[in-house]
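A.B. asks: build the 3D model from these lines:
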Amino acid sequence: MSKVEERLAELGLTLPEVAAPVAAYVPAVRSGEHVFTSGQLPMVAGKLKDTGKVGAEVTPEQAKALAQICALNALAAVKSVIGDLDKIEQVVKVVGFVASAPDFTGQPGVVNGASELLGEVLGAAGVHARSAVGVAVLPLDAPVEVEIQVRVSA
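C.D. replies: As a prediction, this is how the structure comes out:
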């Protein structure tokens, strides 16, 4: 078990199986020293944990927890490409999409669920640049979607 997975276990979390794509793409691709994930939905055991818009059917607190699930799924996608999460040298960028009610403006707080998890699990290597974007709708009516870009060792 990698140090990263040991840290997840200390936090009471486990790395899930890679979420199956819902369309024509792969979960992650390596290009040189970087791995780019596809957008990861809050899938648990092959199903969305929740659906709806943040600020309407989904509370900001629920959405923050869903963003954490997205980050776990993103780490699983990275592992599927590099085999060992200890090869992550730096999370370079996180992009979070939040399906938002028209008056909801708390997207950064929601995406903190992903950012905080990456920081807790990876330490200094988890510090990253980030965008948090409000959108009208996401695939399968997911409340949150997160993608990450990481730099890895050979």
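
A.B. asks: can we go C-alpha only for contacts and neighbour counts from here?
C.D. replies: Noted.

A.B. asks: next secondary structure after the top strand by length along the chain?
C.D. replies: Of all segments of type strand in the chain, defined using DSSP state E, the longest is strand 88-99. Downstream of strand 88-99, the first helix or strand assigned by DSSP states H and E is helix 107-122.

A.B. asks: before we go on, could you also do this sequence so I can check it against the first one:
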Amino acid sequence: MATPEERLAALGLSLPEVPAPVAAYVPAVRTGAHVYTSGQLPTVEGKLAVTGKVGAEVSAEEAYDLARICALNALAAIASVTGDLSAVVRIVKVVAFVASAPDFTGQPQVVNGASELLGEVFGDAGKHARSAVGVAALPLGAPVEVEILAEVR
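C.D. replies: Take a look at the predicted model:
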């Protein structure tokens, strides 16, 4: 059976460096059998991939891809406290925030970018409970932010 890292590689992806916090927090905390990530932004090599509100400056399709980047960054944060992604038993919950134009209501479709990546990496263990919330603004002008709760061994 392929490891989560091997599944990522088959998708043409690899775990990035864990993004540095932009304030007073840590990227992930392990307590007992769970890892909680901080909200992860769509950063690539330390820089936001895009800024703006979804439904205005950022399309829903582009935001879907940004949510995938956020989830990948969250997976890197999980691996930073577990050693690797094979420690993940199940993705329990995803909470995502979408900086939205006033009339934008497609937050669930945007957050599918994160959810579908988790399914591709973990199979049934990647199926999770989820919240997709539209907000007025996110840190640094990011269009999307994703946090993950994972059960680990």
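
A.B. asks: TM-score for this pair?
C.D. replies: Superposed pair, TM-score by TM-score structural alignment, normalised by the length of structure 2: 0.98. Supporting alignment: 152 aligned residues with a CA RMSD of 0.7 Å.

A.B. asks: follow-up on the earlier one: run through who's touching the longest strand of structure 1.
C.D. replies: The contact list for strand 88-99 of structure 1 (CA atoms under 8 Å, 6 or more residues apart in numbering) reads 52-54, 67, 107, 110-111, 115, 124-138, 142-153.

A.B. asks: that strand aligns to what range in structure 2?
C.D. replies: Per TM-score structural alignment, the counterpart of strand 88-99 of structure 1 in structure 2 is residues 88-99.

A.B. asks: what's the mean deviation for that stretch versus structure 1?
C.D. replies: Mean deviation of stretch 88-99 of structure 2 from its aligned counterpart in structure 1 after superposition (mean CA distance after the TM-score superposition for structure 1): 0.2 Å.

A.B. asks: next one: that stretch to chain centre, how far?
C.D. replies: 7 Å (CA atoms, centre = their mean, to the nearest Å).

A.B. asks: again, but for stretch 44-53 of structure 2
C.D. replies: On CA atoms, centre = their mean, the centre of stretch 44-53 of structure 2 falls 14 Å from that of its chain.

A.B. asks: how about it: buried residues?
C.D. replies: 44, 50, 51, 52, 53 (16 or more other CA atoms under 10 Å).

A.B. asks: how about the residues you listed in JSON lines, adding distance to residue 13 of structure 2?
C.D. replies: JSON lines is the format used below for the buried residues of stretch 44-53 of structure 2 (distance: CA to CA, whole Å):
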{"residue": "44", "distance to residue 13 of structure 2": "12"}
{"residue": "50", "distance to residue 13 of structure 2": "19"}
{"residue": "51", "distance to residue 13 of structure 2": "22"}
{"residue": "52", "distance to residue 13 of structure 2": "25"}
{"residue": "53", "distance to residue 13 of structure 2": "26"}
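
A.B. asks: cross those residues against strands and list the overlap.
C.D. replies: If you go by DSSP E, the buried residues of stretch 44-53 of structure 2 have residue 44 in strands.

A.B. asks: tell me which of the buried residues of stretch 44-53 of structure 2 is nearest to residue 62 of structure 2?
C.D. replies: Nearest to residue 62 of structure 2 out of these is residue 50 (CA to CA; 9.1 Å).

A.B. asks: aligned to that closest one, what sits in structure 1?
C.D. replies: With TM-score structural alignment as the criterion, residue 50 of structure 2 matches residue 50.
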